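Chemist: Sharing a sequence plus its predicted fold:
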Amino acid sequence: MRRRDRDTSAKERLLDEAEALFAEKGYSAVSVREIIAAANCNLGAINYYFGTKKNLYLEVFRSRWIPRNRLQREYFWALLADQQPLSLIAVVRSLAQTFLEGPLRDEETLKHHQLISREMDRPSEAADLVQEQAMKPFFTKLAEIMRPFLPERLTAEEVMLNVMSIFALALHFQIAREGISRIIGQPYDAALKNRLVEHIVRFSLTGLGQGSLPEAETEQRRN
């Protein structure tokens, strides 16, 4: 194996194992020795590739978390483009489908949310990275496209809080899938995901003062 290939392989192993450990335990609870042992690298590998443990942590977000988030956003915009004409129902449904029906695999979803949850519990430079490159631009765009469908009396802050509330609802039904399945006594399969998507749409529209889904559309979705 050429040196460049070996270097790439070692660097990728460090990123993979560091992400798994940071997601499981949080930044402070993971040692450098633990990472290099999991990645099967020598003691100086982190310093060689990243300089410091903190730089490795930030690179996990840049090269792992941000790309997965970008994939989710691209999936959302593609769904929304297919649901024309643009409407509040289309926006909410596309957001719910993005969280509940794709594009991340279950193991990716778990690691993705564990990593950001631990970071937000004790914010660092990684939180700034996520806010500036992912969350703030996405929320700002969502608020922009939802604004024409909401009451004019709402302030910009209220519109943004509505956007974040819908986002949080969809996120909850993705993260709490095991608990939801157990509580309602139904397998977390495609049929349940579809019902949850429609629940999120109806609940969100009611909360926004837009009523519920048109009866004909509700019946069509159920069938």
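Modeler: Now that the structure is in, tell me what you want to look at. Numbers count the residues shown, from 1 in each chain.
Chemist: CA atoms for contacts and neighbours, from now on please.
Modeler: Will do.
Chemist: quick one: the helices in the chain?
Modeler: Ranges of helices in the chain, per DSSP state H, are 3-25, 32-39, 45-50, 53-60, 66-82, 88-101, 106-121, 125-130, 136-146, 156-175, 177-184, 190-207, 215-222.
Chemist: The fifth one: which residues count as buried?
Modeler: Read that as helix 66-82. For helix 66-82, burial by neighbour count (16 or more other C-alpha atoms under 10 Å) applies to 66, 68, 69, 72, 73, 75, 76, 79, 80.
Chemist: And here is the other one:
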Amino acid sequence: MRVKSQVEADRRPLSNNCFKQSFDLLSTCMILTLLPPSPPSPMPTPSPSQAAPPPAESNRGDRARERLIDAAMEIFSERNLEGARTREIAAAAEQNVASISYYFGSKEGLYHAVFERIASDLRQTMGAQIKEIEQLHAAHAITRPLAVSLLKRLMRTLYIHVRTKDSQGNGGVGRLIVREQIAPTPAFDIVYERAIRVVHETTAILVAAYLEADPKDPIIIIRTHALLGQLLVFVTARETIRRRLGLPPFGKLPPETEHRVRDTIARILEEQAEAQLVGLAACNFPTIASPDALHRVISPIQQDPT
């Protein structure tokens, strides 16, 4: 009996302690629910050593890639695709020869990258003017005076683009395009589809607007080609005009002389373009109503070459 009483006596303090702990826990929970929520702790700011590394490696790779394209542009223009050596290109770019395979896959891949650069540069230069002309054409808003103004500006921009590339040491652009025109490879598809075709079509829009014809008329396309050919001759036959004018080699002109010569030729190209349009309209030369009728123009020439 004494043992049982002692056990019950020993349990009473334990029960009291458990009750007290439960009460304290309940009170704490009630207090916490009544308190406003505390603001979330700010995210720790990463230290400079924890931050994302700067894109130095990517920039270095981009620079290496661009230097290879620069070097390849000049060497390909001098020796063509078959004659160029990858070791020579890599040495000119101050890169390891393996970098050509790494960035471009092959010498042919590098050659294509050169033409992607040419097309990208031309589209970047001409993009705003091309978009303006296309929008005006879609709105049927190109009058004869506006056609002349837009054509003159387009001719000047095209010529200065090519001439600027020459003065920057990228004279190979013209030689590459001329070689591809004579013996086209898949690389010509790149520059034609991405740049040359849209420039040619846009110029045809202006010629057709002035002559009140269809831009897709074969005669208009041929006249457009003849018009743009005046500009291209300063690329393909630039050594002739340099010697006729008694100038030092291109790329070695003093800056003031370079600017003066460039501006004079650009102005003459503008005048030639306007004179051609005015003269063609005054003579009222016929055009072809449908591209399918091109044989009417070609056939007589084929039958009588003289």
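Modeler: Now that the structure is in, tell me what you want to look at. Keep in mind the model is a prediction, meaning the values are calculated, not measured.
Chemist: Work out the TM-score between the chains.
Modeler: For this chain pair, the superposition-based TM-score is 0.75 by TM-score structural alignment, normalised by the length of structure 1; 207 aligned residues with a C-alpha RMSD of 3.3 Å.
Chemist: ok, back up a step: highest mean neighbour count out of the helices of structure 1?
Modeler: Most buried of the helices of structure 1, by mean neighbour count (mean count of other C-alpha atoms under 10 Å): helix 88-101, with a mean of 22.
Chemist: Report the angle between that helix and helix 156-175.
Modeler: Per axes from the mean of the first three to the mean of the last three C-alpha atoms, to 10 degrees, the angle that helix 88-101 of structure 1 makes with helix 156-175 is 30 degrees.
Chemist: which residues touch helix 88-101 of structure 1?
Modeler: Defining contact as C-alpha atoms under 8 Å, 6 or more residues apart in numbering, one finds that helix 88-101 of structure 1 is touched by 72, 75-77, 79-80, 83-84, 146, 149, 166-167, 170-171, 173-174, 190, 193, 197-198, 200-201, 204-205, 213.
Chemist: Need the counterpart of residue 272 of structure 2 in structure 1.
Modeler: With TM-score structural alignment defining the correspondence, residue 272 of structure 2 maps onto residue 199 in structure 1.
Chemist: For the residue nearest to the spatial centre of structure 2, give me its contacts.
Modeler: Nearest to the geometric centre of structure 2 sits residue 120, at 2.7 Å (C-alpha atoms, centre = their mean). With contact set as C-alpha under 8 Å, 6+ apart, residue 120 of structure 2 has these partners: 194, 195.
Chemist: if you set the cut-off to 10 Å instead, what comes out?
Modeler: 114, 126, 127, 190, 191, 194, 195 (C-alpha atoms under 10 Å, 6 or more residues apart in numbering).
Chemist: check contacts around the alignment partner in structure 1 of the second one.
Modeler: Which is residue 126 of structure 2. Superposed on structure 1 with TM-score structural alignment, residue 126 of structure 2 falls opposite residue 73. Applying C-alpha under 10 Å, 6+ apart to residue 73 of structure 1 gives the contacts 67, 79, 95, 98, 103, 134, 138.
Chemist: and if you look at residue 176 of structure 2?
Modeler: Here residue 176 of structure 2 is in contact with 73, 74, 76, 77, 78, 80, 81, 114, 115, 118, 188 (C-alpha under 10 Å, 6+ apart).
Chemist: Across to structure 1, which of these hold up?
Modeler: Contacts conserved in structure 1 for the contacts of residue 176 of structure 2, counting by both residues aligned by TM-score structural alignment, their matches' C-alpha atoms under 10 Å: 73, 74, 76, 77, 78, 80, 81, 114, 115, 118.
Chemist: Now render these as CSV, adding distance to residue 96 of structure 2.
Modeler: Shown next, in CSV, are these (distance: C-alpha to C-alpha, whole Å):
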residue, distance to residue 96 of structure 2
73, 17
74, 18
76, 18
77, 21
78, 21
80, 21
81, 19
114, 18
115, 22
118, 24
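Chemist: which one of those residues sits closest to residue 66 of structure 2?
Modeler: residue 114 (9.6 Å; C-alpha to C-alpha).
Chemist: Double-check the closest one against residue 173; I have them as touching.
Modeler: Yes. In terms of C-alpha atoms under 10 Å, residue 114 of structure 2 counts as a neighbour of residue 173; the distance is 9.1 Å.
Chemist: what touches both of those two?
Modeler: Joint contacts of residue 114 of structure 2 and residue 173 (C-alpha under 10 Å, 6+ apart) are 73, 74, 76.
Chemist: which one is the last one nearest to, not counting chain neighbours?
Modeler: The one in question is residue 76 of structure 2. residue 84 (5.9 Å; C-alpha to C-alpha, 6 or more residues apart in numbering).
Chemist: Just give me the neighbour total for the equivalent of that neighbour over in structure 1.
Modeler: In structure 1, residue 84 of structure 2 lines up with residue 30, judged by TM-score structural alignment. Residues lying near residue 30 of structure 1 (other C-alpha atoms under 10 Å) number 16.
Chemist: can you tell me how far residue 30 of structure 1 sits from residue 61 of structure 1?
Modeler: 16 Å (C-alpha to C-alpha, to the nearest Å).
Chemist: Would you point out which residue in structure 1 pairs with residue 113 of structure 2 in the alignment?
Modeler: Match for residue 113 of structure 2 (TM-score structural alignment): residue 59.
Chemist: tell me the contacts of its match?
Modeler: 15, 18, 19, 50, 53, 65, 66, 126.
Chemist: how far away is the nearest residue to the last one once chain neighbours are set aside from residue 66 of structure 1?
Modeler: Translated: residue 126 of structure 1. Nearest in space to residue 126 of structure 1, with sequence neighbours left out and distances taken as C-alpha to C-alpha, 6+ apart, is residue 58 at 5.8 Å. Using C-alpha to C-alpha, residue 58 of structure 1 is found at 11 Å from residue 66 of structure 1.
Chemist: try residue 43 of structure 1
Modeler: 28 Å.
Chemist: go on, residue 153 of structure 1?
Modeler: With C-alpha to C-alpha as the criterion, residue 153 of structure 1 and residue 66 of structure 1 are 35 Å apart.
Chemist: Same question for residue 21 of structure 1.
Modeler: From residue 21 of structure 1 to residue 66 of structure 1 the distance is 18 Å (C-alpha to C-alpha).
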